[in-house]
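Student: Coordinates for the following, if possible.
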Amino acid sequence: MNDPNEGMYYYDPLKYYKEINSAIRKEQNSLRICSLSKTLHNILLWSHYADGHKGVAIGLELKPKDTAYPLKYDSTNLSVEQYRKSITAMKNLKNKHKDWKYEREVRVFTQRKKFVGIKIKIIVLGVKIEKEDKDTLKKLITNIDKDIIVVDNFKGNFSQPDWKY
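Tutor: As a prediction, the model looks like this:
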C-alpha cells in the first residue's frame, strides 16, 4: 500500500473505544490484500509501478470465489465515532485518499489463504523494454500458456479502454 494514511482511522482519545480498536487491529493483522487496477493504460501507473515503462501490466480474471472491491476515494479517514461498532479493518481498507483516484484500484481480501485465484488473460509489455527482453518474454509466455495474449504497449497511446473483470 502506497498511501501512508491507509488503514488509519480517527478516534476521540477522550472516548477511546478499546474493544473496537483491538478488534480492528486483530482483523487488520489477519487480512491479506491483493491490490489491482481497473486499467492497463494509465501513464502514471506505468511510470510508478512498471519500472518506468520497462515492466509489464497483467490483465487477469479472478476465479469466481474471489471478489474485487472498488476503493472509495475521499479526503478523510474513517472515524470510530462516526461508525461506532460497524467500523471494520476491511471497511477501512476499502478507502483511500482522493489523490490516488487515478489508480482506479480494486482490492481482493483473504484471510484463510495465501493466494488469490486468477487466470491471466493478457500481458502488456512496457514501451521501454529492450527488444531482446520482449522477444524472450513473448517466447516464455507462449510456452507457459498459448491462450495468454501478449502485446506491446500502445506506443504512448494511453487512452485505450479499461480492462474488464
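Student: only C-alpha atoms for contact and neighbour calcs from this point on.
Tutor: Noted.
Student: Would you pull up how far stretch 12-22 lies from the middle of the chain?
Tutor: Offset of stretch 12-22 from its chain centre (C-alpha atoms, centre = their mean, to the nearest Å): 30 Å.
Student: For that stretch, buried residues please.
Tutor: Neighbour counts over stretch 12-22 (16 or more other C-alpha atoms under 10 Å) mark 20-21 as buried.
Student: show me the contacts for the closest residue to Asn42 other than its chain neighbours.
Tutor: Using C-alpha to C-alpha, 6 or more residues apart in numbering and skipping the chain neighbours, the partner closest in space to Asn42 is Phe158 (5.9 Å). Each residue near Phe158 by C-alpha atoms under 8 Å, 6 or more residues apart in numbering is listed here: 41-43.
Student: Following up with a second sequence; could you model it the same way so I can compare the two?
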Amino acid sequence: MLLYKYRTFEQLEFLLDIIVSERLYCSSYSNLNDPFEGMLFHMKRGFISFRGNFHPASQKSVRAVSPVKDAFILKDEPRVCSLSSDPTDVKLWSFYAAGHTGVTVEIDFDNITDALKVEYEDTLPDYSESGIALLEPKNVLLRKTKAWEYESEYRIINDVAYYPISGRVKRVLIGHKASEDRYCLLKKLLPSHIQLVRTRLDYERVSIVEKR
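Tutor: Predicted coordinates:
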C-alpha cells in the first residue's frame, strides 16, 4: 500500500526531515486542524468535562462530550501522523501543498500494519459506559466526520513523536505550479533511489496526474 504525505516548500525542513531522517512526525491530536478531533459523546458519572474544564453535575450517569484524553483519563495525549491514500485529489494539493506549489511524498507501507484507515461518519461517536470501557483511544481517533472524507486518510497512532520509515520513501511528486528552481533543488537534494515526478492537471477527470 502506498500512502502520501503532503508538504510545502515554505517549511522545507519538514520535508527534508522525512527524506533525510527517514521518519514521520506524529503530532499531539489536539494540535490537529479539526476542532472536533478526538471528541466523543459518552455516559459519565459525577462531572462533565470539556477540553479540561470541569463543572458539577448529577452523580447519576449523564451524557457528556469530552476529548479522548479526558474520557479515557490518559496521562499523555495520543500522537497522530496523518497520511492520504490519494495523490490525485485537487483539494489535498490545494490545502496541504500550498496551492499545488509543494509536494507529496510517496511512502511504501506494504507489510506494515501501523497505518490504519479512518472511517467517516455523519456525527461524533457516542458510547455507553460499558461500551467505552472496551475501547482504546485509537478507536475514537480513527473516526472523523464526513466533512473530511476527501482526505482518504490513514493514521499512525502512537505515543512517540517520530515514526521510522527507513527505506520506504519511493517517490516525490511535485505540484504543477512549483517553480523550475524548486524542481532543480529537489533533484539535487533527493537520494538517487527516490524518483522526482512532475504532475499536471487532468481536465477529463478533474484531478492531478503524473506528467509523462
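Student: Kindly provide the TM-score of these chains.
Tutor: The TM-score (TM-score structural alignment, normalised by the length of the first structure) is 0.81; 154 aligned residues with a C-alpha RMSD of 2.7 Å.
Student: hmm, back to that, quick one: classify the residue nearest to Asn42 of the first structure as helix, strand or coil.
Tutor: Following DSSP: H, G, I helix; E, B strand; the rest coil, Phe158 of the first structure is assigned to coil.
Student: Secondary structure of His176 of the second structure: a helix, I assume?
Tutor: No: applying three-state DSSP, one finds His176 of the second structure to be coil, outside a helix.
Student: counterpart of it in the first structure?
Tutor: Structural alignment (TM-score structural alignment) places His176 of the second structure against Val127 in the first structure.
Student: how far away is that match from Lys139 of the first structure?
Tutor: Remark: distance between Val127 of the first structure and Lys139 of the first structure (C-alpha to C-alpha, to the nearest Å) = 18 Å.
Student: what does Tyr49 of the first structure give?
Tutor: Tyr49 of the first structure sits at a distance of 23 Å from Lys139 of the first structure (criterion: C-alpha to C-alpha).
Student: again, but for Ile148 of the first structure
Tutor: Distance, Ile148 of the first structure to Lys139 of the first structure, using C-alpha to C-alpha: 11 Å.
Student: who has more neighbours, those two?
Tutor: Taking neighbours as other C-alpha atoms under 10 Å, Ile148 of the first structure and Lys139 compare with Ile148 leading, 19 against 13.
Student: the helices in the first structure, which residues?
Tutor: Taking DSSP state H to define them, one finds helices in the first structure at 18-30, 43-49, 80-83, 89-92, 131-144.
Student: so of these, which one's packed in deepest?
Tutor: Ranked by mean neighbour count, these are led by helix 89-92 with a mean of 18 (mean count of other C-alpha atoms under 10 Å).
Student: Ile112 of the second structure and Arg168 of the second structure: what is the separation?
Tutor: Following C-alpha to C-alpha, the distance that separates Ile112 of the second structure from Arg168 of the second structure is 11 Å.
Student: Specify which residue of these two has the higher count of neighbours.
Tutor: The residue with more neighbours, out of Ile112 of the second structure and Arg168, is Arg168; 17 against 9, by other C-alpha under 10 Å.
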